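>>> What follows is a predicted structure for the sequence shown.
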Amino acid sequence: MCGIFAALGPKLAGSSLENVFAVLHHRGPDGRGSFSEEAAGLTFAHTRLAVIDLATGEQPMHSEDGNLVLICNGEIYDFERIRRSLEAKGHAFRTKSDSEVILNLYREYGLGCFDELRGEFAFLLYDKARRLLIAARDRFGIKPLYFSRLTGGGFVFASEMKAIFASGLVAPRLNVAAFDPLVELDPVNMQFPFEEIEHVPPASFLTIDVDTHDIEISRYWSDEIPAHCADAVPQPFGDAPEECARLVLHELEEAVRLRLRADVPVGLYLSGGVDSAFIGALMQRNLNLPLHSFSISFEGSDRNEQRFARRAADVIGTAHHELAVSKQMLWDNVAKSLWFSELPFVSLAPVGKFLLSELARKHVTVVITGEGADEIFLGYRTYFEDAIRETRNALPRGRSASAQARRLKLGGLSGALLKRLSLFIFHRSQRHRLASARMSTTVRSDQAKPVICAVQQGRLASMPFDILCFLGDREEMAHSLEARLPFLDHKLYEVAKEIPVDFKMRDGREKAVLRDAADGILPDDLRLRRKSGFMLTSDPVDLFGEDQEASADLTRHLSRDAFEGAQIFSYGAYRLASLLARLPMSRRFRSLKRLRRNSNKVLMYMMQANMLHDLFVCHPPWIAADKQETEKWRMVQCPLSTHSCH
């Protein structure tokens, strides 16, 4: 994995490019390269994490005829087969890198090359002859690619938003709509925490004429789930579930096998659940080297997966590493975790992933993870069971809760009154603008689809903004650790999406077809265990309870000055939420306990907004006054300022 950056239009100052390299250093500590063409007004920058072809895989890469220039972040799987096929057609290769196949695939197929790509990638390709800049992203949005349209004309792209700001071409300003849970999630026109930031949508490519700056976005793959998969399957099922399980096993093992290809050590994130244990078992039988596994436990928690992870490690036969963290360790690393995620979070789970990735990087450069299994094989039992029930009850069109309401667990509360009252959570200067943003947001309608299909696709579409971001790429790449996700292999998905939901959610058991596929590979105590989150913290955030002392250093971001500086949330709303966050924790009155827990989530979100403002707007490290300070933040030391900003 790597860091990529491009600017089209304005000329970058030398110091600006150095700032870009510095903020992307963690994504590519093994090398850096650049390309510029004054006639096109184009600059490329690349930081490299060497995983395949350690000797000759430097980027930017150029085609043999010199017409194409490429910078890529990610991995292209099965690239050796693709390479042999292209060589048979007369194409020559200069390196052994997986990224180089993109150049010759484009030369052979043009914009049809995406059909041939399998993997996790984001790349920028400049076609000199056609005067065309192409920006592309993998099918599930595993690898990030942001961009901004410059007011004076032109564009800037980067793997992380901070690199766009470090270039000096875009000034960071918080975007209130991104902090509003009642603005509908639109994966194509997504709202990010900073204004003027967009992204190349998953499974899409963007083309820009470098002379006219005309832009077009095209989708090259669809995750559409066939409606017939939601139909009830009459019993008895016969051998149909077993046949589906065999198909899943075949495709999953192939996805795992391809992801073991690396010239550096490969490890595994391991919990005691079926997802990671199944992946680990398939890794072990396709790997001839010792396998390292990594898990996390939370001190003082009775929800730990510790003994189950150890059991899985014993069954698979890994060299197991376990990280025990305290609440204090989590709170001490909130700021660093937020710096890398660039997106706010309401639990401490991303911080746990940040610390676990730090441990894993001491032993391996690549780690295989189990993300995606729940979204593809229906792992969130209550969430998906409710959707199946609604599908079978044939609710009238429009009666089913929106994806937004489901995500927030609003049920029937998302009406006009709630929307009006919720505006008072935000700073007074933002309310009119936010009301307009809510009204103007349009998303694609899924009302014609069976509810379960719409819900599953909605969950897949939201992954790049949570699980794949602050529980994935950002916290892993913070430590120059590459993650690979076999459950999000598109060949596996194309098989899985055709499987009836009754085989995925069967007799009250989630991911039933995946568990069937693991039969004979995992013991039943692991194969049939109920789902439990890999990154569960010991308890929900409780700022006025057990977390009060541990979080004390961050409470300055809940001061009146902090709220007035960021101007996203209302200080008065904070005061009210802080009272509700002190409600008694009574088992007898569960509604009070739930209200306290949700109020703490609101406070955490407010704190994160103010912290983002301090980190990126008030005291961004790329304006450090001296070299010593620049080196300080570059080496993953990004403390928040103790000063307020207005």
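Yep, that arrived.
>>> Please make it C-alpha for all contacts and neighbour counts, starting now.
Fine.
>>> Just want the most central residue of this protein.
Geometric centre of the chain, nearest residue: L468, 2.0 Å, by C-alpha atoms, centre = their mean.
>>> Now do T47 against T95, distance only.
For T47, the distance to T95 equals 18 Å [C-alpha to C-alpha, to the nearest Å].
>>> who's more crowded, those two?
Per other C-alpha atoms under 10 Å, whichever of T47 and T95 has more neighbours is T47, with 31 against 15.
>>> so where does that one fall, helix or strand?
strand 42-48 (DSSP states H and E).
>>> quick one, what contacts the residue nearest to E160 when sequence neighbours are not counted?
Spatial nearest neighbour of E160, chain neighbours left out: Y146 (6.6 Å); criterion: C-alpha to C-alpha, 6 or more residues apart in numbering. Taking C-alpha atoms under 8 Å, 6 or more residues apart in numbering as the criterion, Y146 is in contact with 157-161, 197-200.
>>> how about CSV for the residues you listed, with secondary structure added?
Formatted as CSV, the contacts of Y146 follow (DSSP: H, G, I helix; E, B strand; the rest coil):
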residue, secondary structure
F157, strand
A158, strand
S159, coil
E160, coil
M161, helix
I197, coil
E198, strand
H199, strand
V200, coil
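>>> Got another one to weigh against that:
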Amino acid sequence: MRRRRAHSAPPQPPFPVYREELPPMCGITAIYSPRRPIDPLLLDRGLAALHHRGPDYRGRWFAPGGSVALGHTLLAVTDLAGGHQPIPDADGNRAITVNGEFYGWEALRDALRQQGYRFRTGSDSEVALHLHHRLGASCLAALRGEFAFVLWDETQRTLFAARDRYGIAPLLFAEHDGQTFFASEAKALFAMGVPARWDEEAVFLQSHGLLAPGRTLFAGVRQLEPGHFLTLGDGGLSIQRYWDIPIPLARDLPDTDLPNAAERLRDDIVEAVRLRVPGSAVRWGMYLSGGVDSSTVAGIVTREFGHSVPAYTIRFDDPDYDESATAQRTAQALGLALNEVHAPADALADALDSAIVHTETLIGNLGPAGKLLLSRRARADGLRVVLTGEGADETFAGYDELWPGPPAWAEHPQLAFGYRLLGGMPEWLGGSVLRGQAEMALLSPDMRARFGATDPLRLFLDRFDLAGAVADRDPQDRSLYLWARSALANFLLRSLGDGVERASSIEARLPLLDHRMIETAFAVRGRPPAERPAITKRLLRHAVRPFLTDEVFEGRKRPYLAPPVSRAPDGPLLTRLGDLVHSRALDDLPFADAPALRRRFAALGEEQGMTLHAAERTLQRFASACILQQAFGLS
């Protein structure tokens, strides 16, 4: 339970003030209908589709004028009553529904009370309601955390929605039949009547491994981009950016003063972890791999704050992909009880469908199924909150493919345009485009005819403010920015984060995506190295050196991946993949060449090395599409 801070405040109104507890996990919905009454059944159907995000309570609020409805599903961490949402103000003219968590909100509440605002709950979510009334969109500068919310102001007849700076909390919306719908997941939009249809242009882009900002796989369904807010009212819909990744200009980059930079960064990382440690009334733990990022969080929790909480790691049967031994040694050094979650092939196969339905995306590796098993175990053990290490690779260039690709790409017909535009080509971006070109033959004849002359790289880059955010930056920084605003926000945080964690009613907190820590990191980091180092994330490693074992500090980066299905030719994963490839669902996919895909599957045994891995990733993405097609009735 959080302790109340001492403060002087104006007298409070004579209605209940709920106990101040850890805010609940949840899902949110909203409907804006300016021209006709809202059918309450639509809101109920959307909330039912988000039951897994909040099985304990469903809340509804209808604006006095009838043009807006807000919904909320609650998973009570401690105090059920204190978590009831949507939260109206005392006059009933304004209300908010929030998914996520604000940190440092107590000081904001105290200041608002001093200014005469009356609080009906002990929830951090109510702070955002009153802070917006006080400051308008400028309130977002004061909010720190992982959040998405929708707020209605009846007096201004304006809907206001916002999403956190990195997109940890999802928020989707769609316009249909004169109404605008909002929800934490696309399945809730479909349940409220938004047509479930594939966006074939988005599918074309994703076949090239490209995930453009603000897009989803579904026609008419958009994401509110990270670091953006939306206003909607009589004047129409408007979207604006309130924060962006603070990458400095290349000419302003100093040489790195590693000792001083590490010390400054260490303080901010410790603070980011401290803010996310739940109160004593909450059962919580940590996810731990063999890498620097999760070990940093675990080391700070134990060595800096003295907490001893359960940690969880995945154990794969394939030693090339298993990090559990390193995690076990780290846990032993920190005095943590480590729970190994065994993820054999049959368990991954059983979890595959659920992982894809909950993440609502196409996957080329079974890593999300493994994370789902991890979250299920943590939830079965009674945990409500976990701290994780995601996000550091996007700030400190942890992946090898974030470095620039070969200069020869400047003359490649598929890459030359982007190379000139960006002043170089990130390895991940150029490689994605080239792999996608090879997969064009697996798209349906209609898709090939429609997109055969389309440049996927141009289509992707057109979604970015290149002049404002990328121009005049160091080549590695350009790569980091494009990756964070596409792959991280649209895929990794969904498929390895919110999607699989909320499917198990677990809330994850990500200290290494704390925006204030990231602002410090870019301010002190200095100039990136001219050549790709053998050991990545040098600044981060030195900043958190007191919390790492020698093994982790000196270890190479290993991206989290599940073992390829082809490692077990007669195993359940390849069998499940074959079932999907030969299913009627594949025939029904409007963008797939089913015979070509079946020939590719039949030839898997003849492939090897990178060619085999590429073929397997492609088949798994199409298999994922089959699962989504069946689950949502997509057309």
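Yep, that arrived. Keep in mind it's a predicted model, so treat the numbers as computed, not measured.
>>> TM-score of the superposed pair?
The TM-score (TM-score structural alignment, normalised by the length of structure 2) is 0.86; 590 aligned residues with a C-alpha RMSD of 2.9 Å.
>>> ok, back up a step: mean distance between the strand holding T47 of structure 1 and structure 2 after superposition?
Comparison of strand 42-48 of structure 1 with structure 2 after fitting gives an average deviation of 1.0 Å (mean C-alpha distance after the TM-score superposition for structure 1).
>>> Would you check the span in structure 2 matched by the very next helix or strand once past that strand?
Downstream of strand 42-48 of structure 1, the next assigned helix or strand under DSSP H and E is strand 61-62. Under TM-score structural alignment, the match for strand 61-62 of structure 1 in structure 2 covers residues 87-88.
>>> Give me the mean distance between that stretch and structure 1.
Once fitted to structure 1, stretch 87-88 of structure 2 is off its aligned match by 0.7 Å on average (mean C-alpha distance after the TM-score superposition for structure 1).
>>> Report the distance from that stretch to the chain centre.
How far stretch 87-88 of structure 2 lies from its chain's middle: 27 Å, per C-alpha atoms, centre = their mean, to the nearest Å.
>>> Please apply the same query to stretch 409-424 of structure 1.
28 Å.
>>> And for stretch 335-342 of structure 2?
Here stretch 335-342 of structure 2 is found 25 Å from its chain centre; the criterion is C-alpha atoms, centre = their mean.
>>> how about that stretch, which residues of structure 1 does it hit?
The aligned range for stretch 335-342 of structure 2 in structure 1 is 317-324, by TM-score structural alignment.
>>> how about the matching stretch: buried residues?
Residues 317-318, 320-322 are the ones in stretch 317-324 of structure 1 that count as buried (16 or more other C-alpha atoms under 10 Å).
>>> Keep only those of the residues you listed that are in helices.
Among the buried residues of stretch 317-324 of structure 1, no residue falls in helices (DSSP state H).
>>> Columns distance to R83 of structure 1 on top of those residues, output as a markdown table?
Conversion of the buried residues of stretch 317-324 of structure 1 to a markdown table gives the following (distance: C-alpha to C-alpha, whole Å):
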| residue | distance to R83 of structure 1 |
| --- | --- |
| G317 | 34 |
| T318 | 33 |
| H320 | 36 |
| H321 | 37 |
| E322 | 39 |
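>>> circling back to that earlier point, for the strand holding T47 of structure 1, which helices and strands make contact with it?
strand 2-8, helix 14-23, strand 31-37, strand 68-76 (3 or more C-alpha pairs under 8 Å, 6 or more residues apart in numbering; DSSP states H and E).
>>> Let me know which of these is tucked in deepest.
Sort these by mean neighbour count, taking mean count of other C-alpha atoms under 10 Å, and strand 2-8 sits at the top with a mean of 29.
>>> matching residues in structure 2 for that strand?
So strand 2-8 of structure 1 sits over residues 26-32 in structure 2, by TM-score structural alignment.
>>> for the matching stretch, the distance to its chain's centre please.
18 Å.
>>> And the residue nearest to E160 of structure 1, how close does it get to M190 of structure 1?
The separation that Y146 of structure 1 has from M190 of structure 1, given C-alpha to C-alpha, amounts to 11 Å.
>>> same question, V455 of structure 1
With C-alpha to C-alpha as the criterion, V455 of structure 1 and M190 of structure 1 are 18 Å apart.
>>> what separates stretch 528-538 of structure 1 from the chain centre, distance-wise?
Worked out by C-alpha atoms, centre = their mean, stretch 528-538 of structure 1 lies 19 Å from the chain centre.
>>> Give me the contact list for that stretch.
271, 273-274, 296, 298-305, 327, 347-350, 352-353, 379-380, 509-510, 515.
>>> out of those, which are buried?
By neighbour count, with 16+ other C-alpha under 10 Å, the contacts of stretch 528-538 of structure 1 hold 271, 273-274, 296, 298, 304-305, 327, 347-350, 352-353, 379-380, 509-510, 515 as buried.
>>> Touching stretch 303-313 of structure 1 from outside, list them.
Contacts of stretch 303-313 of structure 1 (C-alpha under 8 Å, 6+ apart): 270-273, 277, 293, 295-298, 319-320, 526, 534, 536, 538.
>>> Only the buried residues of that stretch, if you could.
For stretch 303-313 of structure 1, the neighbour count (16+ other C-alpha under 10 Å) marks 304-306, 308-313 as buried.
>>> Provide the aligned range in structure 2 for stretch 599-611 of structure 1.
By TM-score structural alignment, stretch 599-611 of structure 1 lines up with residues 615-627 in structure 2.
>>> And the matching stretch against structure 1, how far off on average?
Once fitted to structure 1, stretch 615-627 of structure 2 is off its aligned match by 1.2 Å on average (mean C-alpha distance after the TM-score superposition for structure 1).
>>> if we can go back for a sec, alignment lookup: the residue nearest to the centre of structure 1 to structure 2.
The equivalent of L468 of structure 1 in structure 2 is L493 (alignment by TM-score structural alignment).
>>> ok, that match - contacts?
Neighbour list for L493 of structure 2: 167-168, 499 [criterion: C-alpha under 8 Å, 6+ apart].
>>> which secondary structure elements does the longest helix along structure 1 contact?
Identified as the longest helix of structure 1 according to DSSP H is helix 590-612. Helix 590-612 of structure 1 is packed against helix 334-341, helix 560-566, helix 571-580, with contacts defined by 3+ C-alpha pairs under 8 Å, 6+ apart.
>>> now those in TSV, with mean neighbour count?
Formatted as TSV, those follow (neighbours: other C-alpha atoms under 10 Å):
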stretch	mean neighbour count
helix 334-341	23
helix 560-566	21
helix 571-580	17
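>>> Next, work out how far apart P511 of structure 2 and W483 of structure 2 are.
P511 of structure 2 is 19 Å from W483 of structure 2, by C-alpha to C-alpha.
>>> neighbour count winner among these two?
Legend: neighbour count by other C-alpha under 10 Å for P511 of structure 2 and W483, higher for P511 (30 against 20).
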